[in-house]
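S.K.: all I have is the shape, not the residue letters:
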């Protein structure tokens, strides 16, 4: 059956009221991929798309992993300071009391610590304190509920997991239902008549090539930074993307096809569910990350890092690595979808133009997650046609700034 891409699509302006928010059932229907038979199947596919990332975010947020990191830092500082100050004051080295009688090891440590002015002792204390503090924090968080009874411990842990999952699902529903208003607040707007006449044929053509039975609502963001973003029921195209390529149809159509693959595969739903189950981390990372990145005051940036560093570390070094594999796979699939639908040259031109992904983060949390996008050079490699040579520098890459050449004579005294 031929897909229905009529002129009444919500991406095409008809009058001043078209596209306003309607009933809940309508909001769960308009703009979602029609390849899913119903709303429940659609949301379920997004929720279970990245189980590993969701479980990691769930444990990190609802079992208070940042608290364990804070305790590790405290123990590391305390034990490191004690290891540095205690030997000169008491003429005793506690570590040597434990291992001093061991053959070779005791003598080696004795000589090394004696000749290091307490630095080695302090470093060993920091390492041991960090390990002991982290283990104590994990034990306190995970095993604390089991102090009363095994039943109480399991019920508390299970309740935390269920609560996180419920909040994740509720957050997904909130993002889906309120997505249009959220995007409008962030600066997205409906297409003008001229924009619709230019963009929507590209959207419809890309959808036909991808075999999609419908398309999402398309919005424009007037920011001059090149970019495009797929959401659960919308695609937002930055004005800067069209300016960057001077309205070249092949490149812009390739980006549209890329975002349509994300939309069809439910990647925005998966991302929303992970943010939902990690809601405590998400709120802190998004707000503190915004303050850290936007403020011009170096003191405020330093204070933001000092206060919220356990959350930053948890997200950057635990949640993001677990998200990275799924994020890279999603990007490669979206690139492949654009290439297979006939936009290989356009997709390569876009990737060659941008040193980083054109899907940058719009807040602190999204910026951290988007950092796990694969390098553009590896994405370009996957888009190469067999048997064709792609030498460097890439013909589509932006011109590099040349160094200033100073002419004239100079005299060295």
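M.R.: Looks like it came in fine. Source: prediction; values computed, not measured.

S.K.: contacts, neighbours, all on C-alpha from now
M.R.: OK.

S.K.: could you tell me the end-to-end distance of stretch 351-370?
M.R.: By Cα to Cα, to the nearest Å, the extent of stretch 351-370 from end to end equals 15 Å.

S.K.: just stretch 44-64 next, same as before
M.R.: End-to-end distance for stretch 44-64, by Cα to Cα: 27 Å.

S.K.: tell me, what residue is most central in this protein?
M.R.: residue 369 (1.0 Å; Cα atoms, centre = their mean).

S.K.: and residue 219, that one's in a helix?
M.R.: No - judged by DSSP: H, G, I helix; E, B strand; the rest coil, residue 219 forms no part of a helix; its state is strand.

S.K.: and the residue nearest to the centre of the chain, which helix or strand is it part of?
M.R.: Assessed by DSSP states H and E, residue 369 sits inside helix 364-370.

S.K.: which elements pack onto that helix?
M.R.: When contacts are defined as 3 or more Cα pairs under 8 Å, 6 or more residues apart in numbering; DSSP states H and E, helix 364-370 sits against helix 279-294, helix 320-338.

S.K.: among the ones you listed, which is the most enclosed?
M.R.: Comparing these on average neighbours per residue, with mean count of other Cα atoms under 10 Å, the densest one is helix 320-338 at a mean of 20.

S.K.: and it, what does it pack onto?
M.R.: Contacts defined by 3+ Cα pairs under 8 Å, 6+ apart place helix 320-338 against helix 51-62, helix 249-265, helix 344-353, helix 364-370, helix 376-382.

S.K.: here's the one I want to compare it with:
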């Protein structure tokens, strides 16, 4: 099912790419766009994870530079019986995280410094477990392909607007110009929404199983949403095509891309997680960062928040 979804997504994005090419240059433009889309799909499959990490401004860390975060991710991956992903940190005050990679053997998780400073260890563990769930389900391939192709479609549309000649010269005239300017990026955003919402619920469920405590992730989602609204993620604002990859929408209203949410309601996600709590022995969610954690620390801290 996951592979079929990826193939359908790639076909839809390719068709949209060809449509934009046709608006710019007619049938010849469509053929050129088809060739470019084929190359983009191949590039995205092998390299889109690197592109997404670069767009997010992520830097790789290891057991020396971020010992506790790396140890936590490795412990959770071992618990889930999956390969250990690479670990990255994004320098931004907004608490958030995402995963990327074409398969579990070539995957990475990224957390922001705002997440590491603002959340408790239990909440961070819940977030990292959610991202590992995306990797285990191979959602990350779909996510990275979507981000790469959506960004390319928007860029091609902008190129056509500024360098494609006057509206009269294009197929469809003024109507074609307006469609090129508005509908193509909007359609790319709709595709992102279509594959994002149900995927988040499933990753929440499996993430709760991996960390063993649904309340940890529920508490993390609530705190991240509340804090993210007041903190700008400049990398995501500059590259809104990657917004759907984060655990909580990183855009806070600075651009038109925020008209469409790629994430389900946080309240609904929290309610679904709390239904997973054992009825006979309900556990409280983690307290803010001052509390102790049941997850063992390893090595020395790096001086950034709890890490």
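M.R.: Structure received. Note that this is a predicted model, so its numbers are computed, not measured.

S.K.: hmm, back to that, now the residue nearest to the residue nearest to the centre of the first structure when sequence neighbours are not counted: how far from residue 155 of the first structure?
M.R.: Nearest in space to residue 369 of the first structure, with sequence neighbours left out and distances taken as Cα to Cα, 6 or more residues apart in numbering, is residue 320 at 5.7 Å. Residue 320 of the first structure sits 29 Å away from residue 155 of the first structure, going by Cα to Cα.

S.K.: over to residue 60 of the first structure?
M.R.: 18 Å.

S.K.: settle it for me: which of these two has more neighbours?
M.R.: Taking other Cα atoms under 10 Å, residue 60 of the first structure and residue 155 do not tie; residue 60 has more neighbours (22 against 14).

S.K.: who touches the more buried one in this structure?
M.R.: Neighbour list for residue 60 of the first structure: 66, 278, 314, 319 [criterion: Cα atoms under 8 Å, 6 or more residues apart in numbering].

S.K.: distance check, the first one against residue 342 of the first structure.
M.R.: When you say that, I think you mean residue 66 of the first structure. For residue 66 of the first structure, the distance to residue 342 of the first structure (Cα to Cα) stands at 46 Å.

S.K.: picking that back up, so the residue nearest to the centre of the first structure makes contact with residue 325?
M.R.: No - between residue 369 of the first structure and residue 325 there is no contact under Cα atoms under 8 Å: 11.2 Å.

S.K.: ok, back up a step: hmm, who's touching the helix holding residue 369 of the first structure?
M.R.: By Cα under 8 Å, 6+ apart, the list of residues contacting helix 364-370 of the first structure from outside reads 282, 285-290, 293, 315-316, 320, 323-324, 327, 359-361.

S.K.: hey, which helix is longest across the first structure?
M.R.: Secondary structure assigned by DSSP state H gives helix 150-177 as the longest helix of the first structure.

S.K.: got the buried residues for it?
M.R.: 153, 156-157, 160-161, 164-165, 167-169, 171-173, 175-177 (16 or more other Cα atoms under 10 Å).

S.K.: show me what residue 228 of the first structure aligns to in the second structure.
M.R.: By TM-score structural alignment, residue 228 of the first structure lines up with residue 97 in the second structure.

S.K.: same thing with residue 274 of the first structure?
M.R.: Residue pairing (TM-score structural alignment): residue 274 of the first structure is matched to residue 146 of the second structure.

S.K.: next: residue 355 of the first structure.
M.R.: Superposed on the second structure with TM-score structural alignment, residue 355 of the first structure falls opposite residue 225.

S.K.: what strand or helix carries its match?
M.R.: Using DSSP H and E, residue 225 of the second structure maps to helix 214-228.

S.K.: what's that helix packed up against?
M.R.: Against helix 214-228 of the second structure (3+ Cα pairs under 8 Å, 6+ apart) you get helix 121-136, helix 184-211, helix 266-274.

S.K.: residues in contact with that helix: which ones?
M.R.: Helix 214-228 of the second structure is contacted from outside by 94-96, 115, 119, 122-127, 130, 204-205, 207-208, 248, 250, 252, 266-267, 269-270, 273-274, 276-277, 283-286, using Cα under 8 Å, 6+ apart.

S.K.: swap in stretch 45-59 of the second structure?
M.R.: In this structure, residues lying in contact with stretch 45-59 of the second structure by Cα under 8 Å, 6+ apart are 88-91, 100-102, 107, 110, 141, 144-145, 147-148, 235-236, 239, 242.

S.K.: in ChimeraX, how would I select just the buried ones from those residues?
M.R.: Here is the ChimeraX command that selects the buried residues among the contacts of stretch 45-59 of the second structure (16+ other Cα under 10 Å):
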select :88,89,90,91,100,101,102,107,110,141,144,145,147,148,235,236,242
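
S.K.: in helices, which of the contacts of stretch 45-59 of the second structure fall?
M.R.: When those are checked against helices (DSSP H), the matches are 141, 144, 145, 147, 148, 235, 236.

S.K.: quickly note the distance from the second one to residue 271 of the second structure.
M.R.: Relative to residue 271 of the second structure, residue 144 of the second structure is positioned 28 Å away (Cα to Cα).

S.K.: one step back: ChimeraX command for the buried members of the contacts of helix 214-228 of the second structure?
M.R.: Here is the ChimeraX command that picks out the buried ones among the contacts of helix 214-228 of the second structure, judged by 16+ other Cα under 10 Å:
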select :94,95,96,115,119,122,123,124,125,126,127,130,204,205,207,208,248,250,252,266,269,270,273,274,277,285,286
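
S.K.: one step back: of residue 66 and residue 342 of the first structure, who's got more company?
M.R.: Neighbour count, other Cα under 10 Å: between residue 66 of the first structure and residue 342, residue 66 has more, with 23 against 18.

S.K.: so what secondary structure elements neighbour the helix or strand hosting the more buried one?
M.R.: Residue 66 of the first structure belongs to helix 65-90 when elements are defined using DSSP H and E. Other helices and strands packing on helix 65-90 of the first structure, by 3+ Cα pairs under 8 Å, 6+ apart, are helix 119-138, helix 298-314.
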